[in-house]
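Trainee: below are the sequence and a predicted model; questions follow.
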Amino acid sequence: MRHIVLFALLAFSVGLSAQSFKSRIHYKVNMGDSSQLHQLILLDYTKLLGTAVEVEKDSIYFLVRGTNEPTAIPLRELRFLGVFNSVESRPYRDTRGVPGFSDLTYERTALPHHSKGQIRVINLLYSVAEWNLNKNLRLGVGLAGPLGIMTTQKYRFSITPDLHLGVSSQILFLPLIERFPNNGPVVLGDVSAMLTVGNDRRFANFGTGILFNNDDPGSPIWGHRFGIGGRISPRWHVYSEMLMTLNDEFSELSLFPSINASLGAKKHRWHFGIFTVFFDEDNFFPPPLPYVGYSYYW
């Protein structure tokens, strides 16, 4: 069964990459029209100005301004192709007037980073600033609750424009709470591997890893992450995410589902949603609770 699921995911991603290049080319682009000035943006955000000549097999031929011969660029390296407006100067992100979408509210994905950094605040309890060291690695530090210091780490890379892999971790230090009977602060955290299929227009996210606690001598708790969603308008995304934890030592199952929407404008994004929790050992399932989040990008 596991092999069937993996094969289906691979086939799905290959199918997406084969057909999705058209969605990355703006409808106003006329191939070979030298009266238009085209802007081509690669996956690493390199920007080229010139004329898109044609698409042939797995490559797009692009005549860079000031050169005489077109260059073949693999379609898998294409992020966006549009008509360059020297007055408005709107590349991929600003054409939509919103920042790119890369992470869910609580869960991380392996989607590409669309900014050099961000500040994220959720219900005034989670506040983290993150910076990109390069196109693959992002580090962050902030506060979680009134007593915790949070650090975040995420490394991601793209195999194709619609298949992304990554490793992510969050570590929470509680310096005012000491372990008993041992001395030293309590440290909580998780380490997860991520697989994301699709792009910020539509995506499915899967993750698995462990949650650890240095104050608990028991075995680590397994955490499995799921998310699915997409863009319904130039400014709005809707998505659902869930964390499932399994404690083999006590045979406990916990679910943390949520339904979310986000509104983006320029360098800002607001998150809205409802979430709840389920603990099977107590049959505890409270009514959904609302939350509000905010992100600023630079």
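Mentor: Happy to help now that I have it. Residues are numbered from 1 along each chain as shown.
Trainee: when you work out contacts or count neighbours from here on, use the C-alpha atoms and nothing else.
Mentor: Noted.
Trainee: host element of the residue nearest to I122 when sequence neighbours are not counted?
Mentor: Nearest residue to I122, sequence neighbours excluded (CA to CA, 6 or more residues apart in numbering): G293, at 4.1 Å. Per DSSP states H and E: G293 is located in strand 289-297.
Trainee: give the contact list for the residue nearest the centre of the chain.
Mentor: Residue closest to the mean C-alpha point of the chain, counted by CA atoms, centre = their mean, is S102 at 2.8 Å. Neighbour list for S102: R108, T109, A110, L111, P112, H113, H114, D200 [criterion: CA atoms under 8 Å, 6 or more residues apart in numbering].
Trainee: at 10 Å instead, please
Mentor: Contact analysis of S102 by CA atoms under 10 Å, 6 or more residues apart in numbering lists R108, T109, A110, L111, P112, H113, H114, S115, N199, D200.
Trainee: if you rank these by neighbours, which is first?
Mentor: Neighbour counts for those, by other CA atoms under 10 Å, peak at T109, which reaches 30 neighbours.
Trainee: and it, what does it touch?
Mentor: With CA under 10 Å, 6+ apart as the criterion, the residues that contact T109 are 101-103, 154, 156, 164-168, 193-197, 203-207, 225-227.
Trainee: would you mind checking these for buried ones?
Mentor: Buried by 16 or more other CA atoms under 10 Å: 101, 154, 156, 164-168, 193-197, 203-207, 225-227, out of these.
Trainee: related to what we said a few turns ago, narrow the contacts of S102 to those in strands?
Mentor: N199 (DSSP state E).
Trainee: one more to weigh against that first structure:
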Amino acid sequence: MRIFFLLAAGLLPFLLAGQDRPGRISARVTIGDTSQVHLLTLVDNSTFFGTVTAVTGDSVRLVSRSFADPLVVPWERVHRISRYRGGWGAPSAQLALDDLTLVRTALPFAGRRRFKTVMLMYNALDFNLNPHLQLGVGNAAVLGLTFSQRYRTSLSSWLHLGVSNETLVIPTLSLYSVGVGLAGDLTGLLTVGSSDQFVHFGTGLFYIAGEGPLANFRLGAGRRISPSVHLSGELLAVGTDAGQLAVLPSLTVGLARRSHRWGFGLATVMHDGETFFPPPIPYLSYAVYY
């Protein structure tokens, strides 16, 4: 009998610990499921959104788009792990950096939907169907309608791959007929880093119905320099039929406030060393995530 009580006293803490762990993790949570967004609540009422990828004997590992590296929290500081019922696009106090003005990256999508405009000349509404697939529709001034598709995935917390296509449908009118012209941009995406700091590389083709494609190359870099200020630079290079190269560089300062982002940039166009517009041209952009 004495041996029984000794064994019970020795095993009781382990039994209680084993019951305590499931009690802090919601039954709706699947550890390591990247399609889920988890809400990690600490004993001091601090909360973090992300995906819990591992629960070890003494810690919890959380991957979040708000942090460049995984967050590791001691188990004794964990109050509750639950599933965020608003879907995978969890809100955040500060908006993560994703796309630039000319560069579409392979970083994780921010939000469920996004409306973006550049000088009211280019307007687009993007729908993030899941963490990997995005569809969009918009217009390019009075030229026509745009339709976009993008697929992205993450090989690690700092390496992201994807492919993007955007098609411009242009109505054509003549005295005797009405037609439709097609032009587009098909680009492969490689992004290294996180939403706080990244370098992006892209290469692809500009295509026009009835004409040969033109090669294009993209280089972009972005960095969060404060909780609400982003600094980014972009370079778009396009080959021409004559074997020349048109280069479009730009520099942008972005201000983020919850679901809103304003961009203030300078851009110019250079053609084989000859600048079309000697002074850089200012432009404004705006995006809202919801």
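Mentor: Here it is on my side, so go on. In this text the structure is predicted, and so the values were computed from the model without any measurement.
Trainee: report the TM-score for the pair.
Mentor: Superposed pair, TM-score by TM-score structural alignment, normalised by the length of structure 2: 0.72. Supporting alignment: 244 aligned residues with a CA RMSD of 3.9 Å.
Trainee: now check structure 2 for the residue matching the residue nearest to I122 of structure 1.
Mentor: Alignment note (TM-score structural alignment): G293 of structure 1 maps to S285 of structure 2.
Trainee: picking that back up, for the strand holding G293 of structure 1, which positions count as buried?
Mentor: Buried-residue list, strand 289-297 of structure 1, by 16+ other CA under 10 Å: V292, G293, Y294, S295, Y296, Y297.
Trainee: what's the closest non-adjacent residue to the first one?
Mentor: The reference is to V292 of structure 1. That would be F272: by CA to CA, 6+ apart, it lies 4.9 Å from V292 of structure 1.
Trainee: just give me the match in structure 2 for the one you found.
Mentor: Aligned by TM-score structural alignment, F272 of structure 1 pairs with F264 of structure 2.
Trainee: I'd say P234 of structure 1 and F101 touch.
Mentor: No - at 11.3 Å, P234 of structure 1 and F101 do not qualify as touching, with contact defined as CA atoms under 10 Å.
Trainee: shared neighbours, those two?
Mentor: Taking CA under 10 Å, 6+ apart as the criterion, P234 of structure 1 and F101 both touch R201, G264.
Trainee: burial measure for G148 of structure 1, as a count.
Mentor: G148 of structure 1 has 21 nearby residues by other CA under 10 Å.
Trainee: aligned against structure 2, show me the partner of it.
Mentor: By TM-score structural alignment, G148 of structure 1 lines up with G144.
Trainee: got the contact list for the residue nearest to its match when sequence neighbours are not counted?
Mentor: Nearest residue to G144 of structure 2 in three dimensions, chain neighbours excluded: I170, at 4.7 Å (CA to CA, 6+ apart). Residues in contact with I170 of structure 2, defined by CA under 10 Å, 6+ apart, are A140, V142, L143, G144, L145, T146, G179, V180, G181, L182, A183.
Trainee: can you find the partner of I170 of structure 2 in structure 1?
Mentor: For I170 of structure 2, the residue aligned by TM-score structural alignment is L174.
Trainee: which position in structure 2 pairs with F284 of structure 1?
Mentor: Under the alignment defined by TM-score structural alignment, F284 of structure 1 corresponds to F276 in structure 2.
Trainee: now swap in L255 of structure 1 and tell me
Mentor: Match for L255 of structure 1 (TM-score structural alignment): V247.
Trainee: any idea how far that match lies from R152 of structure 2?
Mentor: Distance, V247 of structure 2 to R152 of structure 2, by CA to CA, to the nearest Å: 26 Å.
Trainee: before we move on, the earlier item: greatest separation within the buried residues of strand 289-297 of structure 1: which pair is it?
Mentor: Distance extremes for the buried residues of strand 289-297 of structure 1: the farthest pair is V292 and Y297 at 17.2 Å, using CA to CA.
Trainee: just to revisit the earlier point, what remains of the contacts of S102 of structure 1 once you look at structure 2?
Mentor: With both residues aligned by TM-score structural alignment, their matches' CA atoms under 10 Å, the contacts of the contacts of S102 of structure 1 that structure 2 also has are R108, T109, A110, L111, P112, H113, H114, N199, D200.
Trainee: got those as TSV, with distance to L9 of structure 1 columns?
Mentor: Below are the kept ones among the contacts of S102 of structure 1 laid out as TSV (distance: CA to CA, whole Å):
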residue	distance to L9 of structure 1
R108	19
T109	16
A110	15
L111	16
P112	19
H113	22
H114	24
N199	14
D200	17
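Trainee: closest to A18 of structure 1 among these?
Mentor: Checking the kept ones among the contacts of S102 of structure 1 against A18 of structure 1 with CA to CA, the nearest one is N199 at 13.6 Å.
Trainee: does that closest one touch L111 like I think?
Mentor: Yes - in this structure N199 of structure 1 lies within contact range of L111 using CA under 10 Å: 6.7 Å.
Trainee: which neighbours do these two have in common?
Mentor: By CA under 10 Å, 6+ apart, the residues touching both N199 of structure 1 and L111 are F101, S102, P161, D162, L163, H164.
Trainee: excluding its backbone neighbours, what's nearest the last one?
Mentor: It stands for H164 of structure 1. Nearest to H164 of structure 1 is S158, by CA to CA, 6+ apart, at 4.3 Å.
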